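Fold the following for me, if possible:
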Amino acid sequence: MDDAADTATGQDRRVAALVIGAGPAGLMAAEALARAGLSVLLAEAKPSPGRKLLMAGKSGLNLTKDEPAETFLAQYEEAAGPLAPMLRAFGPAEVAAWAEGLGQPVFTGSSGRVFPRAMKASPLLRAWLARLDAAGVRLETRWRWAGWRGESAVFQTSSGPVSVLADVTVLALGGASWARLGSDGAWADTLRAEGAAVAPFRPANVGLRVEWSSHMARQFGQPVKGVALCAGGRQVRGEFVVSRRGLEGGAIYALSRPLREGAPLIVDLMPNRTEAEIAERLARPRGKASLTAHLRKTLRLQGPRLALLYECARPLPQGAALAARIKALAVPHGGPRPLDEAISTAGGVDWAGLDAGLMLTARPGVFCAGEMLDWEAPTGGYLLTACLATGRWAGQAAARRQAALAR
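Below is the predicted model of the structure:
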């Protein structure tokens, strides 16, 4: 269909394909639809596209993770089943090739994480938008989706309400974190009203609230390295940062699910030594040295690790009991930080309400992609890869439906 007049003349704009949301999933859906030869209107509520992508790239844009397919898929837990065909079709190797096709060479770090050599997201986003523009994708910003009126999608824009009648629509509206960047979850009630099941949003990849004593103030901003963490039977090695409001960082984010479900956080301050080895070192004569000095000398336990021990185990026990605390330090916490502070969210459109092409069974012709689907994964490239993969999958399925309708 060609574009026609808008609601200013009492008519809908008509397009073959409408994509709502210009984050990674929406941009990828638009690209898939344009490749299929469809005219595509891409609507974004914010003044510019890809805002969360740009924020993610401020500390180095982690595109994906180079690891075996089964290891990669396992990071998505119960959502790995429905996501599997999408991630097999567009997984780590395909993401890297896609970025290089945009003129952004990539490299793989020692941990397997894949980054563009430029590290930033802005060069990749500029190249991507240029390619979409050349393919005929029309981007409209400051268009906030307000649901449907009949078959037409309704938008509030700076020039007044606009409605769009599309053969197919892909929703890529994000989760419910970082509302200032565009993901506010406001779409959930609209879809529920249409009969779609939407699981409640929950914070994922989020900091942990801890009420510190004044003694911890000097540790704020300090990384805690060389430790292992356990929550809810899940164990990770990594590092985290002591902040004024609690704990932040990759090792904490990896345990988001059990921690938000109320599991205690247990930290092994010396994972490379057994409890018996620590007890033996603690038993060495210390003379007139203080316990703090003894811990530093015999175990090299100092800085934020030592501060955590005093904070969470005071008064410190002696001998074997102290060794046991060092190996399994319980850190009292108040659960995750608020939803809007999370890097990502769990919850969203229930898989049972989608067909194999990510089309809503409650609203045929409307597809969903990205973080608005009910899945979660740790940071490390998994989030972006799944957003790209589901956007591509939904866009391709929508193109096939439009082609069938046009016959």
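
can we go C-alpha only for contacts and neighbour counts from here?
Will do.

Residue 386 contacts residue 372, correct?
No: using Cα atoms under 8 Å, residue 386 makes no contact with residue 372, being 11.3 Å away.

Residue 273 is in what secondary structure piece?
For residue 273, there is no host helix or strand (DSSP states H and E).

what's the distance between it and residue 190?
54 Å (Cα to Cα, to the nearest Å).

try residue 329
On the measure of Cα to Cα, residue 329 and residue 190 end up 45 Å apart.

Tell me if I'm right that residue 373 and residue 353 touch.
No: if you go by Cα under 8 Å, residue 373 and residue 353 don't touch, sitting 10.5 Å apart.

The spatially closest residue to residue 197 that is not a sequence neighbour: how many residues sit nearby?
Leaving aside its sequence neighbours, residue 197 sits nearest to residue 350 (Cα to Cα, 6 or more residues apart in numbering; 5.5 Å). When neighbours are defined as other Cα atoms under 10 Å, residue 350 has 17 of them.

Also residue 186?
Using other Cα under 10 Å: residue 186 sits among 15 other residues.

dump the residue contacts of the residue nearest to it when sequence neighbours are not counted.
By the measure of Cα to Cα, 6+ apart, the closest residue to residue 186 outside its immediate chain neighbours is residue 176, 7.8 Å from it. Counting by Cα atoms under 8 Å, 6 or more residues apart in numbering, residue 176 touches 183-186, 201, 339-340, 344-345.

I have a second one here; can you model it like the first so I can compare?
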Amino acid sequence: MLPSESKDTNNVAIIGAGPAGLMAAEVLAQGGVDVTVYDAMPSIGRKLLMAGRGGLNLTHSEPLDAFLPRYREAAPKLAAVVEAFPPERLRAWCEELGQSTFVGSSGRIFPKVLKASPLLRAWLRRLDTSGVQFALRHRWTGWDDKGRLLFQTPEGEKAVEAPATVLALGGASWPRLGSDGGWAETLMAKGVKISPLKSANCGFKVAWLDIFRDRFEGQPLKGIGLSFGGRSVRGEAVITRDGIEGGAVYALSAELREAVLASGRATLHIALRPDVKPRDLITRLSVPRGKQTFTNWLRKAAQLSPMAIGLLQEPAFASGVALASMSPEALATLINAVPVRLTGVASIARAISSAGGVDFDELDGEFMLRRLPGVFAAGEMLDWEAPTGGYLLQACFATGAAAGKGALKWLESVIPG
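Below is the predicted model of the structure:
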């Protein structure tokens, strides 16, 4: 059966209704272009709404010279677009939508209402006023032999002829929200280089002792320090049934992931009392135990929670050395450098974001795919990653704006008049 022809022929096609796609649509509509946004899901901005469940962290307030290195190897590729659409511009854009923002104690920037839904509703109203159309439940499957976009819809396959296309299909994390990475094979078939999609801002697998896992699963480790590969961070972590996750873990996840993928394991060190000087900790641990149980004495002397003491038992059990037999010096060292052996990377389906994607060398300066004239790419489907803290959304908004501007410029060059 031949695909039906879309009524939206000659509208610029935006594929993906997340922040990058919607921003590209806004830029194009403001440039006087007719736009249709296609998405496989039945509603818009699902991952954005998910990100806002605990407070929508839009961006960060730190200066750009500190901000840009957060994008690691991709920083030189993203510098120009983030500088063109910086955090200050994103905050002003929110204000224009009637959603004022504030800087939190950590420097992160949030809408004052914290949630994503009021911002998304205001944005969709503006896009509707600008004439942007939406076609939901349209899953993009590639192109036909006439160069038309193909979509699977509830009514069957549909072919769409578009003068330009912006792909903003997301990475592969949280696929139930719409970004499943299925686009990668389609683009690779066209010769586009795609770096493998991998978990980012993710947890890791640990073979906990049954007694520790059963007792402490789901509980947080607060006020800790984590270190790996010469980097140290402070924050919190959560013990999961098969591993460890949380903000401090995510901050080191890129380095940890690469180590685990390279050798099958990595050792993360946890400081349970990072604010206590080694000498002071040794002094506390030199106090006679008396008639107290070792666990109760350790809890009081080092001010450790039952879960922290349980965590100390993990390497002690593995080495066959009882904690009670350790010297104050050795115990103090262990408390602030508990080795946790990571044996795997958590599934990308549970990762906050993903690394990998369209290689930047495949894009020209306007974010157009060199092998596919008139096709632009933006957002998390590009090969970059960043920690949580507002950097993820900032780059999605900025690359969406850049792709929209690039598409406008390209249309001006190919459409007479």
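
Now check the second structure for the residue matching the residue nearest to residue 186 of the first structure.
Aligning on TM-score structural alignment places residue 176 of the first structure opposite residue 172 in the second structure.

quick one: secondary structure of that match?
Three-state assignment for residue 172 of the second structure (DSSP: H, G, I helix; E, B strand; the rest coil): coil.

Tell me which residues are up against stretch 280-296 of the first structure.
298-299, 301-302, 319, 323.

Any chance of those residues in TSV with distance to residue 20 of the first structure as columns?
Output for the contacts of stretch 280-296 of the first structure, formatted as TSV (distance: Cα to Cα, whole Å):
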residue	distance to residue 20 of the first structure
298	60
299	56
301	52
302	51
319	62
323	56
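
how about those, which pair is most distant?
302 and 319 (18.1 Å; Cα to Cα).

ok, and the most crowded of the contacts of stretch 280-296 of the first structure?
Result: residue 323 is most packed of the contacts of stretch 280-296 of the first structure (other Cα under 10 Å), 22 neighbours.

can I assume that one is in contact with residue 274?
No: using Cα under 8 Å, residue 323 of the first structure is not in contact with residue 274; the gap is 9.0 Å.

what touches both of those two?
With contacts taken as Cα under 8 Å, 6+ apart, residue 323 of the first structure and residue 274 have no neighbour in common.

now the helices for the stretch 101-250 of the second structure?
117-129, 183-188, 210-216, 247-251 (DSSP state H, counting those that start in this stretch).

Surely residue 42 of the second structure is in a strand?
No: Residue 42 of the second structure is assigned coil when assessed by three-state DSSP, not a strand.

distance of it from residue 177 of the second structure?
10 Å.

between these two, which one's more packed in?
Neighbours were counted for residue 42 of the second structure and for residue 177 using other Cα under 10 Å; residue 177 has more, 18 against 11.

Contacts made by the longest strand along the first structure with the rest, please.
The residue-count maximum for a strand in the first structure (DSSP state E) belongs to strand 160-171. Strand 160-171 of the first structure is touched from outside by 6-8, 11-21, 26, 29, 151-156, 365-369, 394-395, 398-399, 401-402, with contacts defined as Cα under 8 Å, 6+ apart.

mind checking how far it is from the chain centre?
From the chain centre to the centre of strand 160-171 of the first structure is a distance of 27 Å (Cα atoms, centre = their mean, to the nearest Å).

Likewise for stretch 282-296 of the first structure?
45 Å.

now stretch 191-210 of the first structure
Counting by Cα atoms, centre = their mean, stretch 191-210 of the first structure comes out at 13 Å from the chain centroid.

Read off where it ends up in the second structure.
Under TM-score structural alignment, the match for stretch 191-210 of the first structure is residues 187-206.

tell me which residues in that stretch are buried?
If you call a residue buried by 16 or more other Cα atoms under 10 Å, then stretch 187-206 of the second structure has these buried ones: 187, 192-195, 197-206.

which residues in the first structure does stretch 46-59 of the second structure align to?
The aligned range for stretch 46-59 of the second structure is 51-64, by TM-score structural alignment.

For that stretch, which outside residues touch it?
In contact with stretch 51-64 of the first structure (Cα under 8 Å, 6+ apart) are residues 23-24, 92, 95-96, 113-116, 119-122, 181-182, 380-382, 384-385.

Please go through the first structure and pick out the longest helix.
Scanning the first structure for the longest helix, with DSSP state H as the assignment, gives helix 382-406.

could you say what helices and strands that helix packs with?
Counting contacts by 3 or more Cα pairs under 8 Å, 6 or more residues apart in numbering; DSSP states H and E, helix 382-406 of the first structure is packed against helix 24-35, strand 64-65, helix 80-89, strand 160-171, strand 366-368.

Please enumerate the helices of the stretch 251-400 of the second structure.
So, for the stretch 251-400 of the second structure - with DSSP H, counting those that start in this stretch - the helices run 253-263, 278-285, 294-302, 306-319, 328-335, 391-414.

which part of the first structure lines up with the last one?
To tie it back to what came earlier, the one meant is helix 391-414 of the second structure. By TM-score structural alignment, helix 391-414 of the second structure lines up with residues 382-405 in the first structure.

Show me what residue 104 of the second structure aligns to in the first structure.
Match for residue 104 of the second structure (TM-score structural alignment): residue 109.

Neighbours of its match, how many?
Residues near residue 109 of the first structure, counting by other Cα under 10 Å, number 11.
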